[in-house]
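Enquirer: sharing a model prediction with you, sequence too.
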Amino acid sequence: MIRIGNASGFYGDRFAAVNEMLTGGELDYLTGDYLAELTMLILGRDLMKDPNRGYAKTFLRQMRENLALAVEKDVKVVVNAGGLNPAGLAHALRELATELDVDARIAHVEGDDLRSRAEELDLGQPLTANAYLGAWGIVECLRGGANVVVTGRVTDASLVVGPAAAHYGWSPEDYDALAGAVVAGHVIECGAQATGGNYAFFTELDSLDRPGFPIAEIAADGSSVITKHDGTGGAVSLGTVTAQLLYEIAGPRYAGPDVTARFDTIQLAEDGPDRVRISEVRGEPPPPDLKVCLNTLGGFRNAVMFVLTGLDIEAKAELIKRQVHAALADNPPAEIDWTLARTDVEDAPTEQRASALLQCAVKDTDAAKIGRPFSGAAIELALASYPGFTVTAPPSDASPYGVYRAAFVDAKAVPHVAVAPDGTRTDIAPAARTQQLTEVAEPALPEPLAVGPTRRVPLGTIAGARSGDKGGSANLGVWVRSEQAWRWLVHTLTVDELRRLLPETAELPVTRHVFGNLLALNFVIDDILGQGVASQARFDPQAKGLGEWLRSRHIDIPEELL
């Protein structure tokens, strides 16, 4: 098996993880995921300020400390830190290698950036427009002898699929092997989320203070074992792997540019301490279109958070609302939104627990209108409004916000170019065989559990959950750890029951997908995040806590499961 580690799950992850992975044990490849939908917007704004930027500068700093070590250990590094400027990052890395006197061969992959062709491809006028490329550009770079491969926007799993395909000589039609590597890549792409981070049952782990980063040991047939370096914190278990498998997915067909992986075929098994085997994954030809991440600047946003303490919370909220609306009546913002969080409790032992939070958020295309004129108007009411008036921050200026949407373009219309260390450019052909995505029929459900006495307790007493964002939608995966609990869950947690437990979803489109092989359900909740994380449409804009909210809700659970 080859050992492929991960040292970054997002732009801002643990800086020392690269060194920890290189020094903590044996590796063949080290990957790093630095990009997300929001990150592309951040990099796009960086590029507006300086055309030489647009990449994840953190990775360059990490390589200053670790490039020589990686070359010495013969660990190939594959990252998507190139963002909107992979050629620029590759150039900076070559300069760094010269400065450090390290014989490092740097290659990069480009072609995903479609900004200059946005109008031609009917994509509007976005700030960023990046197609999700696959693994074969990475494969070409590695076969050409690169020590470091930098990409722009490729699928997260491609960072793992590329090294595996290059090592084993897979062809583009080795669908099952590719699908297995996609699943392994999906598990380790988010770093410590596979080793106990954000894990629903975290209180069961011995040590989560500093979890290690994950490793995928991938075999020639695409099967894998997920593990971590010996002696590191956290844990790799059926639970931590299941949780990550359910992260940011939709239905059983997980589509990518190289292969569609069937998540309903995944089989998990314990393989020793901190080792989970993934096998039996089946793959299908990819769809003919590539997904494109589009970000635009939506305008400007500002907010004031009022603290309401003690008695008459609702009346205090109504008073300040009327006063703020009156103050803005001559030049009102395009959007104004109020959110009252009743965090207060009756007869509270502390002032903080006696207080509720009322947020007033405004949006407009004119930054001046909702800058100090807005927040200042709110503060001017300090001595003329509800008793106990206070806010959580002083007046502030407006800040820009982004709008995300996804589009799809024919893969044949998107260039995919591998640029070797010597500058040689190789065009990567799109998939020769494709297959349109279709829905998978819901599988036959197991017999319902014969329910005896029940107890009303939080759902999380027996069920784990993990949630996240995909544009304006959220996914919420829920799993249990026994066949008995599964027989209860799959018949109990319907779409209607989810809507009852989470009233915020009551009027939204919700789709349920059944993964009996994982004892899991996945719910896709459309429109709950508005125009995406950068629009800040919701208290939890990336839906990271949505699953934990669900787990905290009380439901009648059979006593035999408790």
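Expert: Good, I have the coordinates. Residues are numbered from 1 along each chain as shown.
Enquirer: please count neighbours and contacts with C-alpha atoms only from this point.
Expert: Will do.
Enquirer: next one: the helix or strand harbouring residue 373 to chain centre, how far?
Expert: In this assignment (DSSP states H and E), residue 373 forms part of helix 372-379. Centroid separation between helix 372-379 and its chain, computed with CA atoms, centre = their mean, to the nearest Å, is 35 Å.
Enquirer: which SSE is immediately downstream of that helix?
Expert: With DSSP H and E, the next secondary element past helix 372-379 is strand 390-391.
Enquirer: identify the residues contacting that following strand?
Expert: 304-308, 382 (CA atoms under 8 Å, 6 or more residues apart in numbering).
Enquirer: ok, and here's another one to check against it:
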Amino acid sequence: MTPPLRIGNASGFYGDRLDAMREMLTGGELDVLTGDYLAELTMLILGRDRLKDPSAGYARTFLRQLEECLSLAHDRRVRIVTNAGGLNPAGLADAVRKLADRLGIPVRVAHVEGDDLTSRHPGSLTAHAYLGGFGIAACLREGADIVVTGRVTDAALVTGPAAAHFGWAPGEYDRLAGAVVAGHVLECGTQATGGNYAFFRDGDVRHPGFPLAELHEDGSCVITKHPGTGGFVDIGTVTAQLLYETGPARYAGPDVTARLDTVRLTQDGPDRVRVDGVRGEAPPPTLKVGRTRVGGFRNEVVFVLTGLDIEAKAALVQDQLATALGKVADARWELVRTDRSDADTEETASALLRLVVRDPEQAAVGRALSGAAVELALASYPGFHVLAPPGKGSPYGVFEAAHVPRGEVEHLAVLDDGRRIPVAPGADTLVLDGVPQPPLPEPPPPGPTRRAPLGLVAGARSGDKGGDANVGVWVRTDEAWRWLVHTLTVDRFRELLPETGGLTVTRHVLPRLRALNFVVEGILGAGVAAQHRFDPQAKALGEWLRSRHLDIPEDLL
């Protein structure tokens, strides 16, 4: 039997904790250390960087971390795999080699390319296919110490090292699916160890440690963390991350389609959760392509309305600006009632009226607010003031997803010596369709209920996928599951979150996780960079749901 592979994570996004790489390298045993730096918004940011400097386009913080930690990784024989290459993996690989030469540390640096399809998508700032892990595996099998990629799936940072270590072939779907699940749990760093967790008071999450997976040859794993680090790992923290930014039970990727409805979680000791039973199917015949472009320009101003007649004051401002706003492509008002009656501070006596304007032309959004709004300073409602004066307007981005046949993408492993190894797509594919509705447990017998927040019995985690959002909801007992699955229907979900009214909402049932996953289409407009709503990545949508009141059986409370 091949020994288990210990894979840790040291970054969940571009801007994550700089000390994490050192913490992971010094905190315990590791074979591979991964770093995830890319997201939809990050690709747009890197694209704008590259416009200013063609040699840019990668996550520069990775180099800062590596300068301090390359010697540690080399001495401990820990391989590093990261997607910090962003739009320019070859450029980052060269920069790592120069850094290693300057430090006098002999390392072999390889990179993966082929994801960049921008030239095929005129008008796009970036267009990149999501590659799988077998390019990473090819680099590691050829002796790379550091592998830099561009746009691979987040889970590919784990499936690649696992395939190299265990010798997996592309068709070993159950094993690959287990690695995808492990990769999905690790990809967001401390979200698996108590960060952003609904029941955060169950442990000390002031400085959570980063997670690691002990991955086995059959695809099963144990999710844990280094001894003595903060945070905690339990079935709930792993469940929450499994639901993050997912949709149906079929979780499709370039290497395999993992069946989330087969995942089995077991507490395996303190800060240890065993993940097994995962089944896999062939991947779809196409690869997802993430495209970003500049959508236009936006500007905003927040008016402060204090004391009495809040709604009348808001109506006055809207009437006064109606003519000016008629000249912009899009204008949105939102009244946020943060005010209280008979408040003992001015701030708590005040509501916020937010205006956001968008237009293809920067001059239009600048004039609409910088001129018209400021001119109201002495001519509007009593107590007129704004949180900050509006500026000239700034560009906003749009994220769009497309798909391309797998055979049209040239996936390449580029080795330290310059050799270029083509990575062939797997032979089998599967056109995805829906998973049949699983059998539901019997509803609980009638009994006394109490009006209370859903969050007293259920956890939730939410996130974004382009313009859509998902809200995963789970409970911790079979009794609570019997109640939840029959109570939290799509209609009840819409009732609790009125902002989802009129939008397509789909419910996916995951009985093994005691979880429901709701996908809300279009709630985020053109995606995070467009800032369609005040919570543009839907990070708190789940917490809003948990705060809503409904009738809950008293024996669950």
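Expert: In hand now; what should we look at? Note that the structure is predicted; figures quoted are calculated from it, not measured.
Enquirer: follow-up on the earlier one: for PyMOL, what selects the buried ones among the contacts of strand 390-391 of structure 1?
Expert: To isolate the buried members of these in PyMOL, using 16 or more other CA atoms under 10 Å:
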select buried, resi 304+305+306+307+308
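Enquirer: where along the stretch 301-450 of structure 1 do the strands fall?
Expert: 335-341, 355-364, 390-391, 399-410, 417-419, 425-427 (DSSP state E, counting those that start in this stretch).
Enquirer: list the contacts of the aligned partner of residue 542 of structure 2 in structure 1.
Expert: Aligning on TM-score structural alignment places residue 542 of structure 2 opposite residue 547 in structure 1. Residues near residue 547 of structure 1 by CA under 8 Å, 6+ apart: 465-467, 476-478.
Enquirer: which part of structure 1 lines up with stretch 11-24 of structure 2?
Expert: On structure 1, the counterpart of stretch 11-24 of structure 2 by TM-score structural alignment is residues 8-21.
Enquirer: please apply the same query to stretch 282-299 of structure 2.
Expert: So stretch 282-299 of structure 2 sits over residues 285-302 in structure 1, by TM-score structural alignment.
Enquirer: centre of the chain versus the matching stretch, how much separation?
Expert: Distance of stretch 285-302 of structure 1 from its chain centroid, counting by CA atoms, centre = their mean, is 14 Å.
Enquirer: what's the answer for stretch 124-138 of structure 1, then?
Expert: 17 Å.
Enquirer: what ranges do the helices span in the stretch 101-250 of structure 1?
Expert: Under the criterion DSSP state H, counting those that start in this stretch, the stretch 101-250 of structure 1 contains helices at 136-143, 158-168, 175-188, 238-245.
Enquirer: so which of those helices is the most packed in?
Expert: helix 175-188 (a mean of 28; mean count of other CA atoms under 10 Å).
Enquirer: and it, which stretch of structure 2?
Expert: Alignment of helix 175-188 of structure 1 against structure 2: residues 173-186, by TM-score structural alignment.
Enquirer: angle of the helix holding residue 373 of structure 1 against strand 355-364?
Expert: 160 degrees (axes from the mean of the first three to the mean of the last three CA atoms, to 10 degrees).
Enquirer: helix 372-379 of structure 1 vs structure 2, average distance?
Expert: When structure 2 is superposed, helix 372-379 of structure 1 averages 3.0 Å from its matched positions, counting by mean CA distance after the TM-score superposition for structure 1.
Enquirer: so which bit of structure 1 is stretch 394-405 of structure 2 matched to?
Expert: Against structure 1, stretch 394-405 of structure 2 falls on residues 399-410 (TM-score structural alignment).
Enquirer: and that stretch, how far from structure 2 on average?
Expert: Mean for stretch 399-410 of structure 1 is 0.5 Å (mean CA distance after the TM-score superposition for structure 1).
Enquirer: buried sites along that stretch?
Expert: Judged by neighbour count (16+ other CA under 10 Å), stretch 399-410 of structure 1 contains these buried residues: 400-407, 409.
Enquirer: that one: how far from the chain's middle?
Expert: 15 Å.
Enquirer: which outside residues touch it?
Expert: With CA under 8 Å, 6+ apart as the test, stretch 399-410 of structure 1 has contacts from 37, 41, 121, 123, 288-302, 367, 471-472, 531-536.
Enquirer: what's the neighbour count on the counterpart of residue 45 of structure 1 in structure 2?
Expert: Aligned counterpart of residue 45 of structure 1 in structure 2: residue 48 (TM-score structural alignment). Residues contacting residue 48 of structure 2 under the criterion other CA atoms under 10 Å number 18.
Enquirer: am I right that residue 48 of structure 2 falls within a helix?
Expert: Yes - the assignment for residue 48 of structure 2, made by DSSP: H, G, I helix; E, B strand; the rest coil, places it in a helix.
Enquirer: against residue 54 of structure 2, how distant is it?
Expert: Note on residue 48 of structure 2: its distance to residue 54 of structure 2, by CA to CA, to the nearest Å, is 10 Å.
Enquirer: for residue 295 of structure 2, same thing?
Expert: Counting by CA to CA, the gap from residue 295 of structure 2 to residue 54 of structure 2 is 22 Å.
Enquirer: settle it for me: which of the two has more neighbours?
Expert: residue 295 (17 against 12).
Enquirer: and that one, which of the three is it?
Expert: Per three-state DSSP, residue 295 of structure 2 ends up strand.
Enquirer: ok so, going back, out of the helices of the stretch 101-250 of structure 1, the one nearest residue 419 of structure 1 is which?
Expert: The minimum distance between residue 419 of structure 1 and the helices of the stretch 101-250 of structure 1 falls on helix 136-143, with 7.0 Å, by CA to CA.
Enquirer: what stretch of structure 2 does that closest one fall on?
Expert: Aligned by TM-score structural alignment, helix 136-143 of structure 1 falls on residues 134-141 of structure 2.
Enquirer: compared with structure 1, how much does the matching stretch deviate?
Expert: By mean CA distance after the TM-score superposition for structure 1, the fitted stretch 134-141 of structure 2 averages 0.3 Å away from its aligned residues in structure 1.
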